[in-house]
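Enquirer: Provided below are the primary sequence and the corresponding predicted coordinates.
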Amino acid sequence: MSLPSDFFGRIVFILQNYGPSFLAGAGKTMAIAVLGTLIGCVIGFAVGIIQTTPESKQDNLLKKVLVKGIKFILNVYVEVFRGTPMMVQAMFIFYGSSALFGINMSIVFASYFIVSINTGAYMAETVRGGILSIDPGQTEGAKAIGMTHYQTMLNVIMPQALRNIMPQIGNNLIINIKDTCVLSVIGVVELFYATKGVAGAYYTYFEAFTITMVIYFVLTFTCSRILRHWEKKMDGPDSYDLATTDTLAYTSGMVKFPDPKEKEGK
């Protein structure tokens, strides 16, 4: 079958003959982006919490030195991975691990590892900012009732910080969906790598990458809508019941915030 001469005819031809290649590449892209973002969030939360751990004057010298040393190492990690391109990191880690340490990473493991630690560096700063954005009075109140630092972070600070940083988590996922294309430099067969193979078969670069651009847009747009819906679910309903067990000061009732559209109508 010969290649059609018109643009849309070539698009249809490519999809008919290489549709599975595009789907396989898109599936690999999403797998790396989603899992890498999840692992990166875990790394980011751990690093962010450690970075915001308060230092007490009552701590012994060994603990102070240990905490400062760990924070310094984590700060170096964050600055290095936020200050260098992921493509360079991929080349350095994949080839450097073999040259320096004799560790022969598989391409699959390397792809997840690189995206995870890169995302972790960005998420660490996001988590740190989210924790610091919470009113210090929340921490003081928790400590006043006898909570430890761990209990305060787990039950008071992190639930509030998580809602504040949800948009950035979604943003990191969308960035990772697009940035997985840089992993093609180490041979990861994701969407971009698959597209290059398809485009080279008939020299239809414009048509092939038009299809890829649409696929990337569908993936990112769908993820952004799902995450936006999740954020609204975390906000809860606009109306809620204020309840109290004190019958002498009963304040239970329906509270509804004014609708901005109603204000504009007035």
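Expert: Arrived safely. Given the structure is predicted, the values throughout are model-derived calculations rather than measurements.
Enquirer: Every contact and neighbour count from this point should use C-alpha atoms.
Expert: OK.
Enquirer: ok, now which ones touch the closest residue in space to residue 191 that isn't next to it in sequence?
Expert: Nearest residue to residue 191, sequence neighbours excluded (C-alpha to C-alpha, 6 or more residues apart in numbering): residue 25, at 3.8 Å. For residue 25, the contacting residues are 189-194, by C-alpha atoms under 8 Å, 6 or more residues apart in numbering.
Enquirer: and the comparison structure, right after this:
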Amino acid sequence: MIENFLDSAYVKSLPYLWEGIQLTLYITIVGLLLGFILGAITGLGRLSKVAIFRGISTVYVEVVRGTPILAQVLFIYYGLTAVNIGELTAAIIAIMMNAGAYIAEIVRGAVYSIDKGQHEAGRAIGLTERQTMRYIVWPQAFKRMIPPLGNQFIISLKDTSLFSVIAVGEVLYMAKQYYNTTFEIFETLIMVCIFYLLITIPTSIILRRVERKLDV
């Protein structure tokens, strides 16, 4: 029985899937880090008193949130032919752009949720508006961003499965490569789901604990 299991697709597909899940995590983490920077700038831009910054930020958020990430990655990879973007770069940019739009709303909502008295207190002790944001408002807002940022990680992680359409070697693409030659589709896809669950379930548990600890 053990020998049969070791000789099954559940085990034989592991090297392919392990290679894919590493790239999946790489795309997700790098894309989200860049997306957070973009989202923070855009989120604060939506709160800006300068109309042009607020307008550009709003258009970006609405366009990206209003279109599917699959269309976005196809546009980046096939549409920007003059730039000659590779598969991996296109995938990271797609995660960055897509997650950045949602993170912008997370940032905007978190900053907006801080009581106006905090802003007034900062100004009362002689801080500039920028210093008040940096030292008083932002630290409080960031705590409130942590749970939704964790949820965005899970969403972006699953979104990477769409990048198989441009031959990015993430876990689903590697699974297809394996079962296209072995025809062991069911077993291979079961292992793909297990890989995803081994990441998303612990992440969800950690997020719930962090949320309770931060009391947000």
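Expert: Structure's in. What do you need? The structure displayed is predicted, hence computed values, not measured ones.
Enquirer: how near is the residue nearest to residue 191 of structure 1 to residue 178 of structure 1?
Expert: 12 Å (C-alpha to C-alpha, to the nearest Å).
Enquirer: now do residue 81 of structure 1
Expert: Distance from residue 81 of structure 1 to residue 178 of structure 1, by C-alpha to C-alpha: 18 Å.
Enquirer: against structure 1, where does stretch 187-205 of structure 2 fall?
Expert: Under TM-score structural alignment, the alignment places stretch 187-205 of structure 2 onto residues 207-225 of structure 1.
Enquirer: That stretch: average distance to aligned residues in structure 2?
Expert: Here the mean offset of stretch 207-225 of structure 1 against structure 2 after fitting is 1.2 Å, by mean C-alpha distance after the TM-score superposition for structure 1.
Enquirer: for that stretch, which positions count as buried?
Expert: Buried residues in stretch 207-225 of structure 1, defined by neighbour count with 16 or more other C-alpha atoms under 10 Å: 207-209, 211-212, 215-216, 219-220, 223-224.
Enquirer: Structure 1: which residue goes with residue 39 of structure 2?
Expert: By TM-score structural alignment, residue 39 of structure 2 lines up with residue 44.
Enquirer: From residue 77 of structure 2, how far off is the residue mapped onto residue 106 of structure 1 from structure 2?
Expert: In structure 2, the residue paired with residue 106 of structure 1 according to TM-score structural alignment is residue 86. Residue 86 of structure 2 sits at a distance of 7 Å from residue 77 of structure 2 (criterion: C-alpha to C-alpha).
Enquirer: Where does residue 180 of structure 2 fall, secondary structure wise?
Expert: According to DSSP states H and E, residue 180 of structure 2 maps onto helix 171-182.
Enquirer: Outside of that helix itself, list whatever touches it.
Expert: By C-alpha under 8 Å, 6+ apart, helix 171-182 of structure 2 touches 13, 16-24, 161, 164, 167, 185, 188-189, 192.
Enquirer: how much does it stray from structure 1?
Expert: Averaged out, helix 171-182 of structure 2 is 1.1 Å away (mean C-alpha distance after the TM-score superposition for structure 1).
Enquirer: where exactly do the strands run in the stretch 101-250 of structure 1?
Expert: Along the stretch 101-250 of structure 1, the segments classed as strands by DSSP state E, counting those that start in this stretch run 239-241.
Enquirer: ok, the aligned residue in structure 1 for residue 156 of structure 2 - contacts?
Expert: The equivalent of residue 156 of structure 2 in structure 1 is residue 176 (alignment by TM-score structural alignment). Residues in contact with residue 176 of structure 1 (C-alpha under 8 Å, 6+ apart) are 33, 37, 115.
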